[in-house]
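Colleague: Sharing a sequence plus its predicted fold:
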Amino acid sequence: MSFLRFAARRLVEMAATLAGASFLIFGAMHLAPGSPASFLLAGRSASPEALQAISTRYHLDDPFLLQYLRWAGRILHGDFGRSITYRTDVSRLLADRLPATLLLVVMALVLVVTLGLLLGWIGAVRGGAVDSAVLVSTTVAVGTPSFVAAVLLQGLFAVKLGWFPSGGTGDGVGDMIWHLALPAVALALYLIGMLARVTRAAMADVLGHEHVTVARSRGVTGHHVIRRHVFRNALGTVLTTGGLIVSTLLVCTVLVETAFSVGGVGQLLELSTTTKDFPTVQAISLIMVGLFMAVNLVVDLLHPLVDPRVTLGSRKATG
């Protein structure tokens, strides 16, 4: 299957999946207990006329399907609606908070890829006590949830030692990186352990293959064998975890941003869910689904480049 044909087919599938996800996201918010009107009233009693005015303004009394179609039509034109809590456009809220979240995710992703691949490489190649140390450390990392890591890091390095800020995002790129250092470590810790273990297992498996033994018997240097024959062949297995890594980063960002009071999209999602801010929750959830599918598409397109044995459209490539 040609590259363009495969990409076009996947884009059509993504559009259909995104449409289905949008319906589920919109419906899930309306099935949740409570209503935006109760939050807007802040617990105060209101006359039927006042309740009707709120319902009319936000179209809460319209049939569900009509509400969904109206909302989906606005989304297609780039209009995510107006926040019930903040009384402003959701697009403006996202634009204000997105830079902090993107920087946090990028910092965490750099840590995950760098340390995860390095630890997995070292564990598989060195073996012995070094491998045991890698296994123990990665087991601890995998067994530490992001919100637990956030509390521990904040308590030790921010509160007790005072080396890093305990929260906030700072001003300017440099200050933002400094404020987001601890949140990035907390966000990346679990995934570093997971990627290291996947890399180690994949490389250890390839080390036992016949072509590696043949290469060594022909006098090929050890470093060249590891880089050219072992790591390259193991990279296909490692790449398949890319979608899981990104989806975990997106989900855990909510917990980490809340713990460190980072004014990003994750914290906005948590606050909007609490206050029944339907338009904001729906917009953020839909964007997260879209990002996850985009990452999976990129992984599928890169897989044949990493592993020539995989063809576009094959079961292995799309898995």
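Modeller: Right, received. Where do you want to start? Residues are numbered from 1 along each chain as shown.
Colleague: from here on, contacts and neighbour counts on C-alpha atoms
Modeller: OK.
Colleague: where does the spatially most central residue of the chain land in three-state SS?
Modeller: What sits nearest the mean C-alpha location of the chain, by C-alpha atoms, centre = their mean, is residue 250, with 2.5 Å. Following DSSP: H, G, I helix; E, B strand; the rest coil, the label given to residue 250 is helix.
Colleague: Spell out which residues sit in contact with it, please.
Modeller: 105, 288 (C-alpha atoms under 8 Å, 6 or more residues apart in numbering).
Colleague: ok, and here's another one to check against it:
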Amino acid sequence: MIATPIARASRSRPLGRMLVVRVLGTIGILLVLSIVVFSMLHLAPGDIVKNLLGNRPSSPDAVAAIRAQYNLDQPLYMQYLIWLGSALTGDFGQSIRLQDSVSSVIGARVGITASLSGLAFALAVVVAIPLGVQSAVRSGSWIDRFATGFGIVGLSAPTFAVGLLLLYVFAFYLPIFPVYGSGDGGLDTLWHLVLPGITLALGLGAIILKLTRTAMLRELETDYVTFGRARGLPDRQVHMIALRNAAIPIVTGASLVLTFLVGGTVLAETTFALPGLGTLLQGSVLFKDIAVVQALTLLVAVTIATIALLADLAYIFLDPRIRAKETAQ
């Protein structure tokens, strides 16, 4: 009775060390990424001061004042250190284009992008994983052929083309859904996000479906499945065991496609005129609004790193072999 909690504590210590190591590695990657993005933005052609002043005549004193206001008169490494010191306290500076704090600008738009990404990912997972399982279990049937066709269309159709097609059919020809905008909040916003969510979910679901089908086919050909069927286990139980063993590649694929949502949201938000982070990033890059681009890049990197870390932890809980290997190290 005493050995059990001691054994659990001994297993938790290596796992805790693993988590600390991966978190520290993630922080290091984020630091390097912030340096690279900050440097590339300053090396890109164009002048922030000219973008801000436009075609208005300006004196050298006015230009110098603007450069001093945004620390543009400092060396590049000092600009980065000033930004990093402020960012660690939660202050990401001021948007040159929108003349507002970066935190306020991102906070006003992050809800739309998060809702759109969550809806698209939920639709993709709910449809693709059961369809991929059934496609593998009933290989050669009409379900398998339908899933194969769905995967081909989802992988080959561009996001903007799918969005325009859905707009024409379900917003213009059949006026069921709204054409553009994010609605007035609550269910109205959710209703506005249905078409953009389906647009993004089509490509994501195709990838998850292919990964699920491939992983299930591989597991269904293993010896333990043959042995289970020979023992008289119900097909449903055998399929659930196979799905559990195929969960690691499925989780890997799902976590990867979730990170790709950032790029897809730019096209979807532009097509459906949604005021989200995708359109904010697009406008900020064109205007060379460094503070906003830097903060958005860091936000995206933190999101991707968090998803990767959660996927790693999911591997440990899904596969006892990985858990035993991590404990033994």
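Modeller: That came in fine, so what should we check first? If you're wondering where the values come from, they're calculated on a predicted model, not measured in any experiment.
Colleague: packing partners for the longest helix along structure 2?
Modeller: Identified as the longest helix of structure 2 according to DSSP state H is helix 3-43. Applying 3 or more C-alpha pairs under 8 Å, 6 or more residues apart in numbering; DSSP states H and E, one finds that helix 3-43 of structure 2 contacts helix 76-88, helix 290-318, helix 320-328.
Colleague: quick revisit: so the aligned residue in structure 2 for the residue nearest to the centre of structure 1 versus residue 186 of structure 2, what's the distance?
Modeller: Aligned by TM-score structural alignment, residue 250 of structure 1 pairs with residue 262 of structure 2. Applying C-alpha to C-alpha, to the nearest Å, the value for residue 262 of structure 2 to residue 186 of structure 2 is 23 Å.
Colleague: now the helices and strands packed on helix 3-43 of structure 2 in TSV, with distance to residue 24 of structure 2?
Modeller: Formatted as TSV, the helices and strands packed on helix 3-43 of structure 2 follow (distance: least, C-alpha to C-alpha, whole Å):
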stretch	distance to residue 24 of structure 2
helix 76-88	16
helix 290-318	11
helix 320-328	17
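Colleague: highest average neighbour count across the ones you listed?
Modeller: helix 290-318 (a mean of 18; mean count of other C-alpha atoms under 10 Å).
Colleague: superposed on structure 1, where does that one end up, distance-wise?
Modeller: When structure 1 is overlaid, helix 290-318 of structure 2 sits 0.6 Å from its aligned residues on average, using mean C-alpha distance after the TM-score superposition for structure 1.
Colleague: so where is that helix in structure 1?
Modeller: So helix 290-318 of structure 2 sits over residues 278-306 in structure 1, by TM-score structural alignment.
Colleague: and residue 300 of structure 2, what does it touch?
Modeller: Here residue 300 of structure 2 is in contact with residue 262 (C-alpha under 8 Å, 6+ apart).
Colleague: Would you map the helices across the stretch 51-200 of structure 2?
Modeller: Assigned helices in the stretch 51-200 of structure 2, in chain order: 60-69, 76-88, 102-137, 142-156, 159-167, 187-192, 194-220 (criterion: DSSP state H, counting those that start in this stretch).
Colleague: Reformat those into JSON lines and put distance to residue 236 of structure 2 next to each item.
Modeller: Shown next, in JSON lines, are the helices of the stretch 51-200 of structure 2 (distance: least, C-alpha to C-alpha, whole Å):
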{"stretch": "helix 60-69", "distance to residue 236 of structure 2": "66"}
{"stretch": "helix 76-88", "distance to residue 236 of structure 2": "52"}
{"stretch": "helix 102-137", "distance to residue 236 of structure 2": "10"}
{"stretch": "helix 142-156", "distance to residue 236 of structure 2": "17"}
{"stretch": "helix 159-167", "distance to residue 236 of structure 2": "36"}
{"stretch": "helix 187-192", "distance to residue 236 of structure 2": "35"}
{"stretch": "helix 194-220", "distance to residue 236 of structure 2": "12"}
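Colleague: And those: which comes nearest residue 34 of structure 2?
Modeller: helix 76-88 (8.9 Å; C-alpha to C-alpha).
Colleague: by how many degrees do the closest one and helix 290-318 diverge?
Modeller: 60 degrees (axes from the mean of the first three to the mean of the last three C-alpha atoms, to 10 degrees).
Colleague: Trace helix 76-88 of structure 2 over to structure 1 and give me the residue numbers.
Modeller: Counting by TM-score structural alignment, helix 76-88 of structure 2 sits on residues 64-76 of structure 1.
Colleague: what's next to that stretch, contact-wise?
Modeller: By C-alpha under 8 Å, 6+ apart, stretch 64-76 of structure 1 touches 22, 23, 26, 59, 60, 80, 81.
Colleague: what's the mean deviation for it versus structure 2?
Modeller: Looks like 0.4 Å for stretch 64-76 of structure 1 (mean C-alpha distance after the TM-score superposition for structure 1).
Colleague: Please apply the same query to stretch 184-194 of structure 1.
Modeller: Looks like 0.7 Å for stretch 184-194 of structure 1 (mean C-alpha distance after the TM-score superposition for structure 1).
Colleague: For that stretch, which residues meet the burial criterion?
Modeller: 184, 185, 186, 187, 188, 189, 190, 191, 192, 193, 194 (16 or more other C-alpha atoms under 10 Å).
Colleague: Quick one: map the fifth one onto structure 2.
Modeller: Applying TM-score structural alignment, one finds that residue 188 of structure 1 aligns to residue 201 in structure 2.
Colleague: my read: that match touches residue 127, true?
Modeller: No. Using C-alpha atoms under 8 Å, residue 201 of structure 2 is not in contact with residue 127, being 9.3 Å away.
Colleague: Just the closest of the contacts of stretch 64-76 of structure 1 to residue 232 of structure 1, please.
Modeller: Closest to residue 232 of structure 1, out of all of the contacts of stretch 64-76 of structure 1 and judged by C-alpha to C-alpha, is residue 22, at 38.3 Å.
Colleague: Alignment lookup: the closest one to structure 2.
Modeller: That one, residue 22 of structure 1, aligns with residue 34 by TM-score structural alignment.
Colleague: Matching residue 251 of structure 2 against structure 1, which residue comes up?
Modeller: Using TM-score structural alignment, residue 251 of structure 2 pairs with residue 239 in structure 1.
Colleague: Residue 6 of structure 1 versus that match, what's the distance?
Modeller: On the measure of C-alpha to C-alpha, residue 239 of structure 1 and residue 6 of structure 1 end up 19 Å apart.
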